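Undergrad: based on what follows, work out the 3D shape:
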Amino acid sequence: MDLIKNIFKTNLFKVTSLNSVSVLVRMAGGFLASKMTAEFIGPAGMGLLGNLRNFLTSLDTFSTLGFQNGIIKYTAENSADEEKLYRTLATVFISILFAILLISGLLFFLSAYWDAWVFKTGEYAWVFKVLAFSLPWYTGNLVFMAVLNGLGRYKKVIGITIWGNVTGVLLSALLIWKLGIAGAFLGLILYPALMFLFSFYLLYRTFPRFPFLRWKYFDTTLLKGLCSYSTMALVTAVCSSLVYISLRSKLMVTFSEDEAGFWEGINRISSFYFLFVSTLLTLYFLPKLSQAKNTIETKAVFRAYYKGIIPVFAFGLILVY
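TA: Here you go, the predicted structure:
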């Protein structure tokens, strides 16, 4: 009993509990959106939406240059040193700004190519033109959330995620109801852009007028360190999207669009129950590992993970089964 009480009192358990609420809200919203998609546009629409979702996952990584984990690490490490923190944030923001401008141009002017590769229909080039204009807000939210994670603002990050998911589901439901498959595409694109409003507000309160946005703080040494995170992230993003889009396209050609949609539905369920651990790793453990100053502190972080999270996750998997 004492062990259970001690677990309940830990900061990790409090973060885990809040994260669980966030994940449950996200799961409920995902199920609702998937149900509406299946009802209003059918299983074939699920397949097309899955292709766009995988494309956006890769776009997340390319538009942030694969820096997300690096942003969390360097922000957590330098949070107590204003000069180093400003150098980190300036290097991140300026580098990613150039990436956004380049990728937005490629999305807009090569929209027909992306449509042929992702959807293979020739009907949805406009989706990528809309995405080109929403990319700054889309990517900005990812960067702001990574910075807030690195600063240890767990409750605020979870709060943004919860309210963003609720708003996104309501928006998606309305758009699907009114516009069908076009509405589903727009909902998927615009939802992260809406979350930008929440994350921008919180980051602006932390850094009024963004004093770090000065060229003098740009640090090429830090940029090299951040780039060390890029290779793995970019390779993973490309390979995973290629595999999923190819699988879904193969199902469409070999069987039918409906069968591809059914496969996507099952795949969505699978991804939902991994959200609990994957979000907690980014939200809590990566900043803690970055702040660990020696082997003893690092081992303590790992020990807390294996003792406090893995048993709960295993129990959850049994329930799902």
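Undergrad: C-alpha from now on. contacts and neighbour counts both.
TA: Will do.
Undergrad: any idea which residue sits dead centre in the protein?
TA: Taking C-alpha atoms, centre = their mean, the centroid of the chain lies closest to residue 142, which sits 6.6 Å from it.
Undergrad: and the next element down the chain from the helix or strand hosting that one?
TA: Assigned by DSSP states H and E, residue 142 belongs to helix 125-150. With elements assigned by DSSP H and E, the helix or strand that comes after helix 125-150 is helix 154-179.
Undergrad: that next one packs against which elements?
TA: The contact analysis (3 or more C-alpha pairs under 8 Å, 6 or more residues apart in numbering; DSSP states H and E) places helix 154-179 against helix 11-63, helix 125-150, helix 181-206.
Undergrad: quick one more, to check against the first:
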Amino acid sequence: MGFAKAAILNGFAVAVRLLCLLGINKVLAITVGPSGYLLVGQLQNVLQIASVIGSFAINTGVTKYTSEYDNDLLKQQALWKTSVNLSVIGGISSSVIFWVAAEEFANWIFDDGALSIVFRWVAIGVPFFILNNMLLSIVNGKRDINNYVAAHVWTSISSVIVTCFLVYRYGVLGSLIGLATYQILAVLVNGYLLTKRSWFRVEHLIGRIDRSIIRELFGFTVMASVTALVIPITHIAIRNYLTEIFTSSDAGYWEAMWRLSSAYLLIFSSSLAVYYVPQLARLHTYSDIYREVKRGYVFIFPAACVVCLFIYLFRIDLISNLFSVEFLKIVDLLPWQLVGDVLRVASWILSFIMLAKAMVALYVSTEILNSILFYGLTVFLCDYLGLQGVAVAHAVSCFVYFLVMVVFVRKHLKKEYNK
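TA: Purely as a prediction, here's the structure:
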């Protein structure tokens, strides 16, 4: 399947997911306000950490090797069995930790032990997050775009149903519980859809752990673990810093802007994830990889520029309608955020190569350094520019990261594949 076709088919799922995210954002803006956004952002980062670490961060590896072993069904099934075993172990372990330490997590993340009930629900929901992500990784690796689209559409719809119902009933607390549990509903339907595929049998997931598979997945575990820890922890630290030097509402404005940014960037990140990792895993020469990267820049980068220009031109109307007039302070932050987002997309086209080709050392070092740079620039620039400093820090760190990708990924590919 070519890039354009994959992007178009995936576009439907992205459109549904985008509408669902924007709908949830609107509900949250009206019901919980900027300070509520702060709590939602904190919990979302915790769930990102838990779902990746709890799965031993193998999902990207599962996608890569499912694609790579497409002509070796026994090895492919050994991969799935090993992955399910690891996911079960990680899911149960994570659940126990969150249940036992619920009050400690509430004090650390929310600075409010009374919200420990949220982490009891996290303990229930995390295994389902882990299982759903693992199943989606298998579907992506099989390049079953129809099922992949259906699964993501249902996951998005589940998030709206669960979150909006709980927000309506319980306000801020409901939004947090909904965020922690919506994938319980999603995994039930997605699991059912998967059983209808001709290439899938439930028994393909049940069996012993293969140690050779674990060794192959180890590099992806290291890379994804770094991402799962470094990026959310950086965001938590930034929100805490903004709350400390400004107000919780200001931190909530930044969180709302970041959620808006994440929503429209789904158009690009999901298209790259659906097509890029499985495709790049199959390519073994510099010229083939170069052609694939060039296609990415031809399709993705101009589209990112157009979308960001549209958002900038209609920023006041978009923020008023997607959130509320209370969030118009975001208008001052948005231009630099959009510059950074365009550079993020340009960087992703190259950084996905590091994932597909398991460039562990380069990936880990660049992720850590970029996060340190982002936080450091935020602290430095907020002293001079106020809240706008965090948006400028985002743009500058993305520019530096893009330059690093151009230099080092190109150098690595020439060294390893231009033979």
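Undergrad: for the two chains, what TM-score is obtained?
TA: TM-score of the superposed chains, computed with TM-score structural alignment, normalised by the length of the first structure, equals 0.90; 310 aligned residues with a C-alpha RMSD of 1.8 Å.
Undergrad: do I have it right that residue 44 of the first structure meets residue 251?
TA: No. Using C-alpha atoms under 8 Å, residue 44 of the first structure makes no contact with residue 251, being 11.0 Å away.
Undergrad: state the distance from the residue nearest to the centre of the first structure to residue 135 of the first structure.
TA: For residue 142 of the first structure, the distance to residue 135 of the first structure equals 11 Å [C-alpha to C-alpha, to the nearest Å].
Undergrad: map residue 204 of the first structure onto the second structure.
TA: By TM-score structural alignment, residue 204 of the first structure lines up with residue 195 in the second structure.
Undergrad: on that earlier part again, which ones are touching the residue nearest to the centre of the first structure?
TA: 60, 64, 68 (C-alpha atoms under 8 Å, 6 or more residues apart in numbering).
Undergrad: derive a PyMOL selection command for the buried subset of those residues.
TA: Buried subset of the contacts of residue 142 of the first structure, written as a PyMOL selection, criterion 16 or more other C-alpha atoms under 10 Å:
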select buried, resi 60+64+68
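Undergrad: format the contacts of residue 142 of the first structure as JSON lines; extra columns: distance to residue 259 of the first structure.
TA: What follows is these, written out as JSON lines (distance: C-alpha to C-alpha, whole Å):
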{"residue": "60", "distance to residue 259 of the first structure": "28"}
{"residue": "64", "distance to residue 259 of the first structure": "34"}
{"residue": "68", "distance to residue 259 of the first structure": "35"}
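Undergrad: ok, so of the contacts of residue 142 of the first structure, who is nearest residue 2 of the first structure?
TA: Distances from residue 2 of the first structure to the contacts of residue 142 of the first structure, taken as C-alpha to C-alpha, are shortest for residue 68 (38.2 Å).
Undergrad: nearest residue to the closest one other than its sequence neighbours?
TA: residue 146 (6.0 Å; C-alpha to C-alpha, 6 or more residues apart in numbering).
Undergrad: neighbours of that neighbour, how many?
TA: By the criterion of other C-alpha atoms under 10 Å, residue 146 of the first structure has 24 neighbours.
Undergrad: again, but for residue 73 of the first structure
TA: The burial count for residue 73 of the first structure: 25, using other C-alpha under 10 Å.
Undergrad: do residue 45 of the second structure as well
TA: 20.
Undergrad: quick one: distance of the helix or strand in which residue 353 of the second structure is found to the chain centre.
TA: Element membership of residue 353 of the second structure [criterion: DSSP H and E] is helix 334-356. Chain-centre distance of helix 334-356 of the second structure: 13 Å, with C-alpha atoms, centre = their mean, to the nearest Å.
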